[in-house]
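In: model the following, please.
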Amino acid sequence: MKKLKNETELVKRAIIVGIKYAEARGAAMFEATDSASVKVEYIYRLLVHDKLIQPLPEDQVSIQSMRHKLAIWISKQQ
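Out: The predicted model follows:
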């Protein structure tokens, strides 16, 4: 897994867009106290469920790989 050039910024943007998507869809309400890793995992699983991104093989699922997938997803949205 090759790290993207500006992956940190892309992940931050993906979390913001993912939260808006989840709340508009009525799937979740996030609290300010929710950690970034909880948000990343929920958004990743929601996007996989809605078939907007390809799921990772179960043995490769980790917070880091989910963050990478979200960064790729948001980079394609621009």
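In: C-alpha only now, for contacts and for neighbours.
Out: Will do.
In: which elements pack onto the strand or helix carrying Lys12?
Out: Using DSSP states H and E, Lys12 sits within helix 7-25. Judged by 3 or more C-alpha pairs under 8 Å, 6 or more residues apart in numbering; DSSP states H and E, the packing partners of helix 7-25 are helix 36-49, helix 63-77.
In: residues of that helix that come out buried?
Out: Buried positions in helix 7-25, judged by neighbour count with 16 or more other C-alpha atoms under 10 Å: 7, 10-15, 18-19, 21-22.
In: next, the structure of the following sequence, for comparison with the previous one:
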Amino acid sequence: MKKFTHEPQLLKKALIIGQAYATARGYGQFPANISEKDKVEALYRLLITDKRITPLADDKLTGPEMRHKLVLWLAKQLPDDHPLLQN
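Out: As a prediction, the model looks like this:
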């Protein structure tokens, strides 16, 4: 599993971009009181449905693994010289 020094910041950015993606797909905004865990799972499942990311194996379907998948999804979209991708 590839490690990122700025993984928390990448996850935060992935949630923002994922929310915009979900809205563009016709889903509403997340409620204000939804937890980060639920946001991660909802966006993960949406990206799986849209075939934007490959699904995790059932035995690896945990919160940290889903968060890391969202970070990987974002990292592939960012340019190689993006500050958050630097170690």
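In: TM value for the aligned chains?
Out: The TM-score (TM-score structural alignment, normalised by the length of the first structure) is 0.92; 78 aligned residues with a C-alpha RMSD of 1.1 Å.
In: that older thread, can you say which of the helices and strands packed on helix 7-25 of the first structure is nearest to Met29 of the first structure?
Out: helix 36-49 (10.5 Å; C-alpha to C-alpha).
In: so how far does the closest one sit from its counterpart in the second structure?
Out: For helix 36-49 of the first structure, the mean deviation from the second structure after alignment is 0.4 Å (mean C-alpha distance after the TM-score superposition for the first structure).
In: any idea of the angle that helix forms with helix 7-25?
Out: Per axes from the mean of the first three to the mean of the last three C-alpha atoms, to 10 degrees, the angle that helix 36-49 of the first structure makes with helix 7-25 is 60 degrees.
In: sorry, back to before: contacts for the helix holding Lys12 of the first structure?
Out: 28-30, 36, 39-40, 43, 46, 67-68, 70-75 (C-alpha atoms under 8 Å, 6 or more residues apart in numbering).
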